[in-house]
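1. Next come a sequence and a model predicted from it.
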Amino acid sequence: MYAEKLLPHDLEAEEAVVGSLLIDGDSFVRISSLIKPEDFYRERNQLCYAACRSLFERNEAIDQVTLARELSRTNQLESAGGMAYLSHLVSVTPTSAHSEHYAQLVARTSTMRTLIDAASRISVIGYDDTDDVDATLRQAEDILFGVRTGQPQRGFLPLRQIYDQYLEERAAIADPLLASDTPMLTGYNDLDELLGGMQRSDMVVLGARPAMGKSTLAINVAINAAQDGATVGVFSLEMSREQLALRILAADAQIDSHRLRLGLVTEADEQRITDSIGRLSELPMYIDDTPFQGMVEMRSKARRLSLEHGLDLLIVDYLQLIEGRGKGGDNRVQEVSEISRSLKGMARDLNICVLTCSQLSRGVTNRTSHRPMLSDLRDSGSIEQDADVVMFIHREDMYYTEEEWEQHSPGRPYPKNIAEIIVAKHRNGPIDDINLYFRDNLLRFDSIQRVEAF
């Protein structure tokens, strides 16, 4: 079917792009980010644009004379149509002022050709005889995502280019006006100093036993990051979006969550609720509360959110609730390992930080010391391997009453509402413990310094 039609192209726009460069060489800076040589349909236009880019990279002027010399130097002048074609390009270009518009037309037709090629490759995948439908869908999705982003596959890069990118990122951190790829802050100074913020492409795992507050801390971090300007997505597999919104409101308005849920609020509370809703409604935060979904669906939704609104931080609550691809009798450990690898892959593909909550095994409660360890991550050792950062929440007051604490640790103050955040793994930095104060009635964690200030 595709062979019957000519592939989409706009030769007039292609000629106008190169003609604009010959009229005004400085216009290259306006269009260089919009198109690449391979976006041109006609080979001679592709050769001319590539030569113009070479001239620009060497800080040389771009005009008919210099372009002809550059094409001659690479033995391509005749293939590009010679001096007569360069003169033709100038004569058919109305003005160089519209170079960006011409470039966008070229980019559009290039995208359509890429889409046709993607459809062809997807059809080949569709005809393959395979039992792994999810893997097939992921392949097709990757092809389409490459069309949307213009970055089909990662390949080898020279070390020089990697260091150039590193220096650009350092400059962005030093100059907030340039910052677009900087780490997200958790909102807790001690934790941010230890981690250096939440880094893009990282998978951060927050593990705890039930009722320790892992969902609360994850959402607190999400709100803090959003208030700092990050775009945040939340996959809430355990709670509905209404429940989650109410918990966020209780924490922000600092109203007892039980009273808020029952509607037992005072007139002063009503004003705080209104003010808080006004603040929270402006945050770039998006919630998906679909209860049963697998990595294919989550990956697609995250990509769509990234393309439509941008995405910096993705919260997953929690990892063990993500559906695997296996049937009932399949190995759950193997499924969780695959889910963990997929979450890490998603962090890299979208250049975001993925913070996922994780359950811990019952072994924590059976030990004399209840402090979590990396081996306590439930269902898979792969989580520990894939994660860039692993943090645990540990609260002694969940295991001892005040009387039991006196017998267990005489002379030491009872750690009421004190939560130890144990950074047990930090791939690119130190590990340590920090303390936060858990306001259980408000469903929020605060820094110890903030609590002592009140």
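-> Okay, I see it. Just so it is clear, the model here is predicted, and its values are computed rather than measured.
2. For the rest of this, base every contact and every neighbour count on C-alpha atoms.
-> Noted.
3. just checking, residue 441 touches residue 257?
-> Yes - using CA atoms under 8 Å, residue 441 makes contact with residue 257 at a distance of 5.9 Å.
4. Which of the two has more residues huddled nearby?
-> residue 257 (21 against 14; other CA atoms under 10 Å).
5. The spatially most distant residue from the centre of the chain: which element?
-> Here the chain reaches farthest from its C-alpha mean at residue 84, the gap being 49.3 Å by CA atoms, centre = their mean. Using DSSP states H and E, residue 84 sits within helix 82-92.
6. and the helix or strand just after that helix, what other elements does it pack with?
-> As assigned by DSSP H and E, the chain's next helix or strand after helix 82-92 is helix 99-127. Packing partners of helix 99-127 (3 or more CA pairs under 8 Å, 6 or more residues apart in numbering; DSSP states H and E): helix 11-23, helix 28-31, helix 133-149.
7. and those, which is most packed in?
-> Ranked by mean neighbour count, the helices and strands packed on helix 99-127 are led by helix 11-23 with a mean of 24 (mean count of other CA atoms under 10 Å).
8. before we go on, here's another structure to hold up against the first:
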Amino acid sequence: MPEKQITSRLIASTGGFNRAKMRDPKRMLTPNQKNKWSDVIGDLTETHMQIFDGAGQTIAEMRAKTRKMMHQFPYKKPILFIDYLTLIHSSQFYGENAHLQVTEISKSLKTMAKDFDCPVICLAQLNRSVESRAIKRPMMSDIRESGSVEQDADVILFLYREAYYDKEIDDHSLEIIVSKNRNGPVGTIRVNYNEHTGRIEE
């Protein structure tokens, strides 16, 4: 996703703006929302968030950018969000063997988290098999090339919305399923999800 789209989503979820209306904010947002706009931008600026949307980045490039950020903000520990696992370029060529490629990337991300002493949160795709099951709640075996990811990750979270599959129900809840937690309990947390703004809250 390009930086412009990510920024737009961050503004929508932080300010509680309807994403559809943000396509034409001058005409579709209320006067109160327009007045709130600059405060939302200010709140996001204070996070010192940096977005790198270059395609096919390598772990070495991510490490260099992280090191630069840590020099820039020496008193703040970074949190790295990576979207997504199999878009990362590996340092070696493995031909058609995706499993070896994911294994290398997964171990490199774990090493990066240890070296920089910071959380590394990486999104991963699920296999298509989840769509063909009667019960569609995801589980660890649904992660593509899951073996190394299951082994290396400290925490594995899945998101599940019943309303995504059953359009008839009026359910705005989102399940955050903690399938693996190396240093704590597993289980399911139910939160409210606003699909118009993308905001998640208790």
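-> Right, received. Where do you want to start? Given the structure is predicted, the values throughout are model-derived calculations rather than measurements.
9. what range in the second structure matches the helix holding residue 84 of the first structure?
-> Helix 82-92 of the first structure corresponds to no residue of the second structure when matched by TM-score structural alignment.
10. Relative to the whole chain's centre, how far out is that helix?
-> Here helix 82-92 of the first structure is found 46 Å from its chain centre; the criterion is CA atoms, centre = their mean, to the nearest Å.
11. I'd like to know how many residues surround the nearest residue to residue 18 of the first structure once chain neighbours are set aside.
-> Leaving out its chain neighbours, the residue that sits closest to residue 18 of the first structure by CA to CA, 6 or more residues apart in numbering is residue 49, at 6.2 Å. Residues lying near residue 49 of the first structure (other CA under 10 Å) number 27.
12. Secondary structure element for the alignment partner in the first structure of residue 106 of the second structure, which one?
-> By TM-score structural alignment, residue 106 of the second structure lines up with residue 340 in the first structure. Assessed by DSSP H and E, residue 340 of the first structure sits inside helix 332-350.
13. circling back: which strands and helices sit next to the helix holding residue 84 of the first structure?
-> By 3+ CA pairs under 8 Å, 6+ apart, helix 82-92 of the first structure packs against helix 11-23, helix 64-73.
14. Distance to residue 193 of the first structure for these - can I get that in JSON lines?
-> Listed next are those as JSON lines, based on distance: least, CA to CA, whole Å:
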{"stretch": "helix 11-23", "distance to residue 193 of the first structure": "49"}
{"stretch": "helix 64-73", "distance to residue 193 of the first structure": "52"}
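15. Quick one, which of the ones you listed gets closest to residue 333 of the first structure.
-> The closest of these to residue 333 of the first structure is helix 11-23. By CA to CA, the value is 54.4 Å.
16. can you map out the strands along the first structure?
-> 203-208, 232-236, 285-288, 313-317, 353-359, 389-394, 418-426, 432-439, 444-447 (DSSP state E).
17. from those strands, which stretch is densest packed?
-> Among these, the stretch with the highest mean neighbour count (mean count of other CA under 10 Å) is strand 203-208, at a mean of 28.
18. which residues touch the most centrally placed residue in the second structure?
-> Residue closest to the mean C-alpha point of the second structure, counted by CA atoms, centre = their mean, is residue 123 at 5.3 Å. Listed by CA atoms under 8 Å, 6 or more residues apart in numbering, the contact set of residue 123 of the second structure reads 81-85.
19. can you do 10 Å?
-> 81-86, 156-158 (CA atoms under 10 Å, 6 or more residues apart in numbering).
20. Give the equivalent position in the first structure for it.
-> Per TM-score structural alignment, residue 123 of the second structure is aligned with residue 357.
21. So that match versus residue 317 of the first structure, what's the distance?
-> 5 Å (CA to CA, to the nearest Å).
22. okay, and the common contacts of those two?
-> Residues within reach of residue 357 of the first structure and of residue 317 at once, by CA under 10 Å, 6+ apart, are 206, 214-215, 218.
23. Just send those residues back as CSV, with distance to residue 386 of the first structure too.
-> Converted to CSV, those look like this (distance: CA to CA, whole Å):
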residue, distance to residue 386 of the first structure
206, 13
214, 19
215, 21
218, 19
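24. Noted, bye for now.
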